[in-house]
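have a look; sequence and predicted model below, questions after that.
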Amino acid sequence: MTQNHAVETMLRPAVELYSVAACFSAAVLCVAAPWSLALDSTLGIGAALACASLGAVRLKQASIVLRYRRQMRRLPRYVMTSREIPVSNHRLFVGRGFRWDQRHTHRLMQTYRPEFRKYVEPSQLYQMARRIETRLEFAPFPFSQLPRLTGWDNAFNPVRPLPPVGGLPRLHAVEPAEVDVTLPLAERVGHTLVLGTTRVGKTRLAELFITQDIRRGEVCIVFDPKGDAELLKRMYVEAKRAGREGEFYVFHLGQPSISARYNAIGRFGRITEVASRIAGQLSGEGNSAAFREFAWRFVNIIARALVELGQRPDYLLIQRHVINIDALFIEYAAHFFARHEPKAWEAIVQIEARLNEKNIPRHMMGREKRVVAIEQYLSQARLYDPVLDGLRSAVRYDRTYFDKIVASLLPLLEKLTTGDIAQLLAPDYMDLEDPRPIFDWMQVIRKRAVVYVGLDALSDSEVASAVGNSMFSDLVSVAGHIYKFGVDDGLPGASADKKIPINVHADEFNELMGDEFIPMINKGGGAGIQVTAYTQTLSDIEARIGNRAKAGQVIGNFNNLFMLRVRETATAELLTKQLPKVDVYATSVMSAATDSSDPHGNTAFTSNTQDRVTTTSVPMIEPAHVVALPKGQAFALIEGGQLWKIRMPLPAPDPDEIMPKDLQAMAGYMRKRYFAAIDWWSPMAAQDQNADLPDDLQGLASPASQQERTGP
């Protein structure tokens, strides 16, 4: 209710009800007995209407006060099914809320004053009901049924329990009039950061954003390190409803038998990107920097040779030639000599026939004789080829020394090529019998596809991080190509100015964080990439990168901030320190008495009482308020620093009958394997993570269901 006074007080008795009672009583009297007020019947009806109008106005004012007091303890239920989520081509729906200003800070400060405690804290009857439920939990029948009565979640129950969202409802109740909160789509290209501790609604907010992205027909790429079955289900259901199930891809490291396939190093703009994506996963701190640089050079040599031979690089080929560079050297030499020196093999065979242990150079010991013969021939022939020279420099290393300097590279390649994962990351393009599709980012963007990337970080965090970073690096490369040449480069009627929104949702993105992520958020906006990143705290980002300055660089690239409940004060201050201070009003009663010094006067003393209004400058919100947010609520700093208080709609259950059987089986298995971060230490969790894949999942995906799920 709007008030014209300096100090607004809404936590008070609804005194307007007295006026309402008086007005409606007068209206009844004017109609029933107008003679008692010296009125005739016509004037009585007019007076009754006037009194009823005044009573209606006062009743509306009273209802605002009553609703304000009621919401201080319990907010109205806000539930929405996925079908009811509004979708706009201009704005992104977030939830319901209000723009926070000085009035709300003033109202919030009032709730902490002792005289208003009875309006904010639960009533004595409510507290007594909860104590009775605790004591009668194991009581004999029929007393054990009483908690079911007091815990009945119905509006007619005066002591029904509060919803299990925790926090302080008063943070949102300070504004009775809510509106739909939306974010202009043009602001999303500045990227969005969502911070919140475990199980407070980050995934629900992600579902809201992803649902709208899918229904708008935009590119939607979701990185999910944990493997959330509900998120996978929501994405497929929304793709099905939007008629985009043919554009839906599922890549899951934990379910290789029914996952799409992806070659992280198979597509590149420059050949050096292959080495950067692999060597970028190695440590570059301290003495490891030199080994990392050698690994980069060695992988680059192999990648260049493979491309010259007409082979697409993948992890298996890189690993094979890292272990045995001799075979690649011989193969490329044959390719080179066939084009430039057809008679070279005659001389090489003669050199090879004369080789023995005595005349083989010491640094070439352990190499194949054919390798030694080729190297000696090239030394005499003085032929120049950059790729061949790179391979020559690699085979010249002493075999023992060479194995030592690639020791950091081999473990990474082993992780990425062991077991069934090798089939996902190094797909066989010539195997036409495999129904699992192969995708790359340019194909995904051109098709406006929906991609779910489950990295199964709970099972193997290192492999998940390596694959995620490689995907990010690949996506940055594609973004650079789109920025220069456009999406349809190479196609008829291509235009370099054509840009389409590419929505990237990175859940738990601190686990995927690397040097590859920084250029994506720093420069990817020019190509249409819109990143929405979700994590718990700022410390997670800093711990992952290992550098405070780089962590600040990452945070500085996010223009929109959604802050759910956090447990770290430094994280909360990321929001609160960006807000100005405001003046709040307070009233104080002051009284004084002065004795008279004249014993013969008629006045013994004088007294005065006054109400004084003072102002105090306080922060708009404190970190303690962010820590006390209920689940599903957030403070948002959007549209150039505007502070909004938001609550997201609770999801109504949706059946998953329309999901294919293979995805239903995957979702069920993911539910069993999913654990929140607070339960990672649980022995039962560790035991379940090591369980084998159920037999009913093997071979479950038929070509027909794969075609239905992923499209051609």
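Structure received. Numbers count the residues shown, from 1 in each chain.

going by C-alpha atoms from here, please, whenever you check contacts or count neighbours.
Fine.

what segments of the stretch 551-700 of the chain are helices?
Applying DSSP state H, counting those that start in this stretch to the stretch 551-700 of the chain gives helices spanning 569-576, 623-627, 661-673, 683-689.

so which of these is the most surrounded?
Highest mean neighbour count of the helices of the stretch 551-700 of the chain: helix 623-627, a mean of 20 (counted as mean count of other C-alpha atoms under 10 Å).

could the helices of the stretch 551-700 of the chain go into CSV alongside distance to I348?
Formatted as CSV, the helices of the stretch 551-700 of the chain follow (distance: least, C-alpha to C-alpha, whole Å):
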stretch, distance to I348
helix 569-576, 67
helix 623-627, 75
helix 661-673, 56
helix 683-689, 55
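
any idea which residue sits dead centre in the protein?
Y534 (2.8 Å; C-alpha atoms, centre = their mean).

thinking again about what came up before, quick one: which of the helices of the stretch 551-700 of the chain is nearest L29?
Proximity to L29, assessed across these by C-alpha to C-alpha, is greatest for helix 623-627 (51.0 Å).

dump the residue contacts of W345.
F337 (C-alpha atoms under 8 Å, 6 or more residues apart in numbering).

and it, how far is that from L355?
15 Å (C-alpha to C-alpha, to the nearest Å).

for the stretch 101-250 of the chain, what spans make up the helices?
For the stretch 101-250 of the chain, applying DSSP H, counting those that start in this stretch gives helices covering 102-110, 117-120, 124-135, 146-150, 170-173, 202-215, 229-241.

give the other helices and strands that the fifth one contacts.
It stands for helix 170-173. Contact here means 3 or more C-alpha pairs under 8 Å, 6 or more residues apart in numbering; DSSP states H and E; on that basis helix 170-173 packs against helix 41-71.

ok, and here's another one to check against it:
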Amino acid sequence: MSQSQPVEVLLRPAVELYTVAVCTGAATLCLVAPWSLALSPVIGIGSAAAFMGLGVMRLRQAGAILRYQRNIRRLPRYLVTSRDVPVSQHRLFIGRGFLWEQKHTHRLMQTYRPEFRRYVDLTPAYRLARRLEEKLEFAPFPLSHLMKLTGWDVPFNPVRPLPPVGGLPRLHGIEPEEVDVSLPLGERVGHSLVLGTTRVGKTRLAELFITQDIRRKSAAGEHEVVIVFDPKGDADLLKRMYVEAKRAGREGEFYVFHLGWPEISARYNAVGRFGRISEVATRIAGQLSGEGNSAAFREFAWRFVNIVARALVELGRRPDYLLIQQHVVNIDALFIEYAHHYFAKTEPKAWEVIVQLEGRLNDRNIPRNMIGREKRVVALEQYLSQVRNYDPVLDGLRSAVRYDKTYFDKIVASLLPLLEKLTSGKIAQLLAPDYSDLSDSRPIFDWMQIIRKRAIVYVGLDALSDAEVAAAVGNSMFSDMVSVAGHIYKHGIDDGLPGAVADARVPINVHADEFNELMGDEFIPMINKGGGAGIQVSAYTQTLSDIEARLGNRAKAGQVIGNFNNLFMLRVRETATAELLTKQLPKVEVYSTTIVSGATDSSDIQGSADFTSNTQDRISMSSVPMIDPSHVVQLSKGQCFALIQGGQLWKVRMPLPAPDKDEVMPDDLRQMADYMRQSYTDSNQWWVSLGTPGLQNQDLPIDLLHDHEGTDDASETTST
């Protein structure tokens, strides 16, 4: 197989085997009967060695041809147990593959030519076996057992069925020489976007990345922060995270926050930590619609939430959703309480005047705009209008109560449904934790605490049950994370602690599955500016249209996409999504051959030649795209095109999980994972309660710190 020709043709008979057969016969003859070739025994041995050397070289060339033709029909299995996943301090392992070049486009174009179909298409015997299996599915014995024989998944079965991964094996089989593909960790700060339709391997790729992030240690022996947002609730992903945390000795740093299972979930106050008090109002009002006329109501809602939050902080209370809802509904009580607090410090005798004013009030002398308010509120307003006291918090509360009560209820009407969703039922215990309740052993965490502890957090938002609540909580978490990132960028992680270093950074790996369900305006600054604080976002979604539909703005969707430097494109069904990759690639020149033959009659009747003929092989070049959107649509499951390291295109296939009997989970998490599998895959009986029996009043961190016995089901294995 010579490589000196301009046109490489691998779809042909392995004619090198003829040379191998001749060399084998000649070498045998030289060894057994050198006299027949007029050779001495010593010369015969040397000649046999020369023939065998040539035969081995040609056998290797024939093997490359046969392996290439086999791979474009069926790829070999690629299974790896989780404990065998390589973990590096410098690179992120992705899978096995090759750097896509011009020669691969040329090879792929050849597979579509009709003269090479017999090397690419499935054999007639294979197609016959599959047709027989369809016809014999309900046949009586012994014909029914013939189907099991043809479907036997063993290497020596000549009609062995293909693995259930679909797609075109040729897209990866055109390069038999694979290498390990990895991404330098320094590139991850540029964020990574994974696109792929459902059930093609996005979550498996996420598990591969998360496994390495959990187990990775720096040169100083410190682990990295791992935060996973899982809107729909993937039981296998939860299991993988806990197993890897335990394997790395980090089960004590593992937190589970799940809106669907509050009994065993950790607690989190989305508005309890902030750098500026105005962030509380931004995180809550940011969930409201800002389109059209709704923008004015959102600004009113922001102002009143900010007034309430400032008053709570002045009173020494930590804001949460429950307190904010309570005082937005009844702001009179907060006005009175803060007035007590303020006058106790500034004018202790002011209440005597206020009580006198309150006693003089009746239905006739109460101003029209104050009708419906408590008399003490009206008295406070009259007192403050007569004295020259200035306090920004008191003035804000005063401006709120001066509105007509009916009008006030209307302008905050859009805010109340959101607060109701976030404070209804047991979810209120998670999002508005009672810090003084010592009987509740469920942990309370915030992002700065998680980052300082180098912890692992699984956030299950139960979006299938209530997408709006999931989006609101997810956006609040993102907004809180942006605030923490800003603090880290300015002051470092250990700000305020002894021996703090201002420029200390730690990688914060944020994995957002189905991130289109979570993203809002808060997500954009996190990927735009969070890299300076060490935030490394890996986002997973189906199509570009999901992002645009969520944001409602094409320009914002482009802004989000433009902040991802690394692109992993699995199989997609939307052409526009595939073009996000293909339009960034150059065109390449490919060769094509054309056979030209002709004959010319001779007009010379006296000449010796009656006609002349000629046959030519012409080589031409044409410019074609490196890959087409159709190639992305035809990818097999578990395979992707990766545009990484400044625009290098890699074709990668990810390892599929092999069984690992060592994987154990505590009883409560195993039960929760089982219920997640049942509840999130069957929606026929949606009216049945989805509670978690047997998990009430159990303490997650204590359970996680103990070694529970039990073996989980092995991961399902498939072929690629």
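Thanks, I have the structure now. On a predicted model such as this, the values are computed, not experimentally measured, just so you know.

quick TM-score on the pair, please.
The TM-score (TM-score structural alignment, normalised by the length of structure 1) is 0.97; 702 aligned residues with a C-alpha RMSD of 1.4 Å.

about what we covered before: which part of structure 2 lines up with the helix or strand hosting the residue nearest to the centre of structure 1?
Per DSSP states H and E: Y534 of structure 1 is located in strand 529-535. The aligned range for strand 529-535 of structure 1 in structure 2 is 535-541, by TM-score structural alignment.

average offset of that stretch relative to structure 1?
Stretch 535-541 of structure 2 differs from its equivalent in structure 1 by a mean of 0.2 Å after superposition (mean C-alpha distance after the TM-score superposition for structure 1).

hey, which of the helices of the stretch 101-250 of structure 1 is tucked in deepest?
Highest mean neighbour count among those (mean count of other C-alpha under 10 Å): helix 170-173, a mean of 24.

distance of the equivalent of P660 of structure 1 over in structure 2 from G249 of structure 2?
Aligned by TM-score structural alignment, P660 of structure 1 pairs with P666 of structure 2. Computed as C-alpha to C-alpha, the P666 of structure 2 to G249 of structure 2 distance reads 15 Å.

those two: which has the busier surroundings?
The neighbour comparison of P666 of structure 2 against G249 (other C-alpha atoms under 10 Å) goes to P666, with 20 against 12.

where's the more buried one relative to E224 of structure 2, distance?
23 Å.

how close does I508 of structure 2 sit to G534 of structure 2?
Taken as C-alpha to C-alpha, the span from I508 of structure 2 to G534 of structure 2 is 6 Å.

what about the two, which has more around it?
For I508 of structure 2 and G534, the more surrounded residue by other C-alpha under 10 Å is I508, and the numbers stand at 24 against 20.

need the counterpart of the more buried one in structure 1.
I508 of structure 2 maps onto I502 in structure 1, by TM-score structural alignment.

wait, its match touches G528, no?
Yes. Counting by C-alpha atoms under 8 Å, I502 of structure 1 touches G528, with 5.6 Å between them.

which parts of the stretch 251-400 of structure 2 are strands?
All strands of the stretch 251-400 of structure 2, identified by DSSP state E, counting those that start in this stretch, fall at 254-258, 267-268.

and these as a markdown table, adding distance to K583 of structure 2?
Formatted as a markdown table, these follow (distance: least, C-alpha to C-alpha, whole Å):
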| stretch | distance to K583 of structure 2 |
| --- | --- |
| strand 254-258 | 40 |
| strand 267-268 | 43 |
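
next, format the ones you listed as a markdown table and append mean neighbour count and distance to D437 of structure 2.
Shown next, in a markdown table, are the strands of the stretch 251-400 of structure 2 (neighbours: other C-alpha atoms under 10 Å; distance: least, C-alpha to C-alpha, whole Å):
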| stretch | mean neighbour count | distance to D437 of structure 2 |
| --- | --- | --- |
| strand 254-258 | 22 | 19 |
| strand 267-268 | 23 | 12 |
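
the aligned partner of G196 of structure 1 in structure 2 and R571 of structure 2: what is the separation?
G196 of structure 1 maps onto G196 in structure 2, with residues paired by TM-score structural alignment. Going from G196 of structure 2 to R571 of structure 2 by C-alpha to C-alpha gives 5 Å.

who's more crowded, the two?
A side-by-side neighbour count of G196 of structure 2 and R571, using other C-alpha under 10 Å, places R571 first with 29 against 25.

counterpart of that one over in structure 1?
By TM-score structural alignment, R571 of structure 2 lines up with R565.

now for its match: which residues touch it?
L195, G196, T197, V200, V626, V627, A628, L629, P630, K631, Q633, A634.

what do you get if the cut-off is 6 Å, keeping everything else the same?
Applying C-alpha atoms under 6 Å, 6 or more residues apart in numbering to R565 of structure 1 gives the contacts G196, V626, V627, L629.

can you tell me how far it sits from V627 of structure 1?
R565 of structure 1 is 5 Å from V627 of structure 1, where distance means C-alpha to C-alpha.

A432 of structure 2 contacts D320, correct?
Yes. Using C-alpha atoms under 6 Å, A432 of structure 2 is in contact with D320, at 5.3 Å.

now do the strands in the stretch 401-550 of structure 2.
Under DSSP E, counting those that start in this stretch, the stretch 401-550 of structure 2 gives strands at 444-445, 456-460, 508-513, 535-541.

these: which one's closest to H487 of structure 2?
strand 535-541 (12.5 Å).

name the residues that touch that closest one?
Contact with strand 535-541 of structure 2 is made by 188-189, 191-195, 508-514, as judged by C-alpha under 6 Å, 6+ apart.

and the two most separated of those?
Longest span within the contacts of strand 535-541 of structure 2, C-alpha to C-alpha: L195 and I508, 21.6 Å.

just give me the neighbour total for the residue mapped onto E291 of structure 2 from structure 1.
Counting by TM-score structural alignment, E291 of structure 2 corresponds to E285 in structure 1. When counting by other C-alpha under 10 Å, one arrives at 10 neighbours for E285 of structure 1.

distance check, E285 of structure 1 against V467 of structure 1.
21 Å.

cool, and N557 of structure 1?
From N557 of structure 1 over to V467 of structure 1 the distance is 23 Å, taken as C-alpha to C-alpha.

so which of the two has more stuff around it?
The neighbour count for N557 of structure 1 versus V467, taken as other C-alpha under 10 Å, is higher for V467 (21 against 18).

quick one on the thing from earlier: turn the helices of the stretch 101-250 of structure 1 into JSON lines, including distance to V57 of structure 1.
Converted to JSON lines, these look like this (distance: least, C-alpha to C-alpha, whole Å):
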{"stretch": "helix 102-110", "distance to V57 of structure 1": "23"}
{"stretch": "helix 117-120", "distance to V57 of structure 1": "24"}
{"stretch": "helix 124-135", "distance to V57 of structure 1": "32"}
{"stretch": "helix 146-150", "distance to V57 of structure 1": "36"}
{"stretch": "helix 170-173", "distance to V57 of structure 1": "23"}
{"stretch": "helix 202-215", "distance to V57 of structure 1": "39"}
{"stretch": "helix 229-241", "distance to V57 of structure 1": "46"}
